[in-house]
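Chemist: Build me a model:
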Amino acid sequence: MKKIITSLFLFSILLTNAQDKKEEIKPQIVEAACGQCQFEMKGYGCDLAVRIDGKTYFVDGTTIDSHGDAHADDGFCAKIRKAEVVGEIVANRFKVTSFKLVPKNKKNGLQ
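Modeler: Below you'll find the predicted structure:
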């Protein structure tokens, strides 16, 4: 019985320690637009990109057309928009797990 209690105690410590090491990735507000049209990145066609701390990255995990018509007046090819994102930079690309456009300011139509 004592060995079982000791084993359970050690297991709970290991489990707690492993959870502490998991770094929670928090949402951040970034600029989002067509990489080619707005950020002047090299590529083919129109692809979604984000600018984080002055650097631009193409996005994996969502597409430019998943957020409306990219070629509309307020689309990613015409304007740089704000987005709340969760993800990480891997191999010079932004791997997104959550991407939400920030609503436009109703007062002036700008973000």
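
Chemist: C-alpha only now, for contacts and for neighbours.
Modeler: Will do.

Chemist: Confirm T16 sits in a helix?
Modeler: Yes - counting by DSSP: H, G, I helix; E, B strand; the rest coil, T16 is found in a helix.

Chemist: List the neighbours of stretch 94-104 that are in contact with it.
Modeler: 50, 57-62, 67, 81-89, 110-111 (CA atoms under 8 Å, 6 or more residues apart in numbering).

Chemist: of the residues you listed, buried ones?
Modeler: Among the contacts of stretch 94-104, those classed as buried by 16 or more other CA atoms under 10 Å are 50, 57-60, 81-87.

Chemist: before we go on, could you also do this sequence so I can check it against the first one:
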Amino acid sequence: MKKIIFVLVLGVFVVAANAQTAPKKAESAKVITKQTVDIACGECQFKMKGKDCELAVKIDGKSYFVDGKGIDDFGDAHGEHGFCNAVSKAEVTGEIVNNRFKAKEIKLLAVKK
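Modeler: Okay, here's the model as predicted:
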């Protein structure tokens, strides 16, 4: 009887230890294809927490920092119509992975007057 209890207790400890040390699974990527989104500086326009002015997109109401393109890749971010001073529209293709947008393509859309 003591051996059975010992084996059960040992099993519980092994399971608990594995649960604590098991690596977290990466989030599955959400693929975005040619979707029209808002694009701007995450800190200045979307009120995201970050270290510096950084390009971000708003997809389905949620903001994501962008990997693969920089905030000044489309002109001066601090210019009159730059991403730190205005929200623009863009057509984007890429993936949302671990709460970041991995850009494959970003095409700024013309402002309709």
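
Chemist: now what about the TM-score between them?
Modeler: For these two chains in superposition, a TM-score of 0.71 is obtained (TM-score structural alignment, normalised by the length of structure 1); 83 aligned residues with a CA RMSD of 1.3 Å.

Chemist: All the strands of structure 2, residue numbers only.
Modeler: Taking DSSP state E as the criterion, structure 2 contains strands spanning 30-41, 55-59, 62-67, 88-97, 100-108.

Chemist: among these, which is nearest L8 of structure 2?
Modeler: The minimum distance between L8 of structure 2 and the strands of structure 2 falls on strand 88-97, with 39.8 Å, by CA to CA.

Chemist: how big is the angle separating the closest one from strand 62-67?
Modeler: Orientation check (axes from the mean of the first three to the mean of the last three CA atoms, to 10 degrees): strand 88-97 of structure 2 against strand 62-67 gives 80 degrees.

Chemist: so strand 88-97 of structure 2 matches what in structure 1?
Modeler: Counting by TM-score structural alignment, strand 88-97 of structure 2 lines up with residues 81-90 of structure 1.

Chemist: Pull the distance from that stretch to the chain's centre.
Modeler: Mean-position distance between stretch 81-90 of structure 1 and its chain equals 2 Å (CA atoms, centre = their mean, to the nearest Å).

Chemist: quick one: contacts of it?
Modeler: Outside stretch 81-90 of structure 1, the residues that touch it by CA under 8 Å, 6+ apart are 25-33, 94-102, 111.

Chemist: again, 10 Å this time
Modeler: Applying CA atoms under 10 Å, 6 or more residues apart in numbering, the external contacts of stretch 81-90 of structure 1 come out as 25-34, 50-52, 57-61, 74-75, 94-104, 110-111.

Chemist: For PyMOL, write a command that selects the buried ones of the residues you listed.
Modeler: To isolate the buried subset of the contacts of stretch 81-90 of structure 1 in PyMOL, counting by 16+ other CA under 10 Å, use the following:
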select buried, resi 29+30+31+32+33+34+50+51+57+58+59+60+75+94+95+99+101
